[in-house]
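J.: Okay, here's the prediction I keep looking at, along with the sequence it came from:
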Amino acid sequence: MNSVTINLKSIAFISLLTMSGLSYATQDCEKPNNSQQVFECSKVASTIANHVLNKAYKDLISRIREQYLPAPKLGDEYIEKIKKSQRTWITLRDSDCEIEVFIIEPGTQAYETTKNHCAARLTDARRSFLDSTSQH
């Protein structure tokens, strides 16, 4: 990854935090001092990961539509497979995170923090996959 990409991602991350009313987290999440900050940061990480994933998904659909202009039916078939895959992946992600938090008491801050971190981690991996799908 080059520095321009990293800087653009940093700008987008900070912009999203500010737009979401979560700007306090940019400083606190770098070095959280207590469990409440860790919990709040886990929510921020999950929210941002979902936002970035949604953008990657929309970008992928746009790339496919553009690439398959000469064969729109084939493009539509490809998009339907991606939509099905995405729905299946969401179920898998949620199930995997349930496994990760299984031994933690539901409803506790530790449970929610762990689940948020799991979702953010898996969502970021999925975003990478979508970003690499159907590249020129």
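T.: Sure thing, it's come through. Residues are numbered from 1 along each chain as shown.
J.: From here on, just use CA atoms for contacts and neighbour counts.
T.: Noted.
J.: and stretch 95-109, which residues are buried?
T.: Residues of stretch 95-109 classed as buried by neighbour count (16 or more other CA atoms under 10 Å): 96-98, 101, 109.
J.: let's bring in a second one:
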Amino acid sequence: MKEYIKPAQMGVKTVMLGGLLFASSISSAALNCQKVTNNLHSMGCIQQQFYLSAKALELKQYILESSITSAYSADRKLAMALLSATREAQTAWLHYRDKQCEVSVFEIEEGSPAYETSKQACMIGLNQQRIEQLEVLAHNYE
């Protein structure tokens, strides 16, 4: 099970700053995906985009947890119950995302470059949708 830093240990601004610094360090080492030259380059770009979307998703989950911790600071028991529920929901959503994308690429030969890039593209799209959902949820607890 993945360990989370307790949201109470850091403020949302600190997390957001850390996320921005992380994203800028990634983009400095990033592939130039504006001009994809071949299939290998395309696979590298989609892997890079998936990695960045997964990190953005983790950051939004952390911001949500931080918002919940702040909103329920007067009642630790309620905060812990809601944090537990959001973590369970996120774990279930990740399982859904993975299975949904397996279904979407079912007819493509497993292990082929087309399979891998199509599956990751699916996951990127679903990650973006989930990021938007987590933003709305976090906003509710501000």
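T.: That came through fine. Computed from a predicted model, the values in this text were never measured in an experiment.
J.: one step back: the buried residues of stretch 95-109 of structure 1: which two are farthest apart?
T.: Maximum pairwise distance among those (CA to CA): 18.7 Å, between 96 and 109.
J.: Switch the buried residues of stretch 95-109 of structure 1 over to CSV; also include secondary structure and distance to residue 70 of structure 1.
T.: Converted to CSV, the buried residues of stretch 95-109 of structure 1 look like this (DSSP: H, G, I helix; E, B strand; the rest coil; distance: CA to CA, whole Å):
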residue, secondary structure, distance to residue 70 of structure 1
96, helix, 39
97, helix, 41
98, helix, 43
101, coil, 47
109, helix, 52
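J.: Return the member of those residues nearest to residue 35 of structure 1.
T.: Using CA to CA, residue 109 is the member of those that lies nearest residue 35 of structure 1, at 8.4 Å.
J.: Does anything pack onto the lengthiest helix in structure 2? Which helices or strands?
T.: The longest helix of structure 2 (DSSP state H) is helix 39-71. Under the contact criterion of 3 or more CA pairs under 8 Å, 6 or more residues apart in numbering; DSSP states H and E, helix 39-71 of structure 2 touches helix 12-28, helix 76-104, helix 113-140.
J.: With distance to residue 68 of structure 2 added, can I get those helices in TSV?
T.: Below are the helices and strands packed on helix 39-71 of structure 2 laid out as TSV (distance: least, CA to CA, whole Å):
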stretch	distance to residue 68 of structure 2
helix 12-28	11
helix 76-104	6
helix 113-140	7
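J.: Which one of those helices lies nearest to residue 52 of structure 2?
T.: Using CA to CA, those put helix 12-28 closest to residue 52 of structure 2, at 7.7 Å.
J.: I'd like the distance from the closest one to the chain centre, please.
T.: In terms of CA atoms, centre = their mean, to the nearest Å, the centre of helix 12-28 of structure 2 is set 14 Å apart from its chain centre.
J.: so residue 19 of structure 2 makes contact with residue 59?
T.: Yes. Assessed by CA atoms under 8 Å, residue 19 of structure 2 is found in contact with residue 59 at 6.9 Å.
J.: average offset between stretch 45-56 of structure 1 and structure 2?
T.: Aligned to structure 2 and superposed, stretch 45-56 of structure 1 gives a mean residue distance of 0.7 Å (mean CA distance after the TM-score superposition for structure 1).
J.: what range in structure 2 matches that stretch?
T.: Counting by TM-score structural alignment, stretch 45-56 of structure 1 pairs with residues 49-60 of structure 2.
J.: For the matching stretch, which outside residues touch it?
T.: 15-16, 19, 23, 120-121, 123-124, 127-128, 130-131, 134-135 (CA atoms under 8 Å, 6 or more residues apart in numbering).
J.: what do you get if the cut-off is 7 Å, keeping everything else the same?
T.: 19, 120, 124, 127-128, 131, 134-135 (CA atoms under 7 Å, 6 or more residues apart in numbering).
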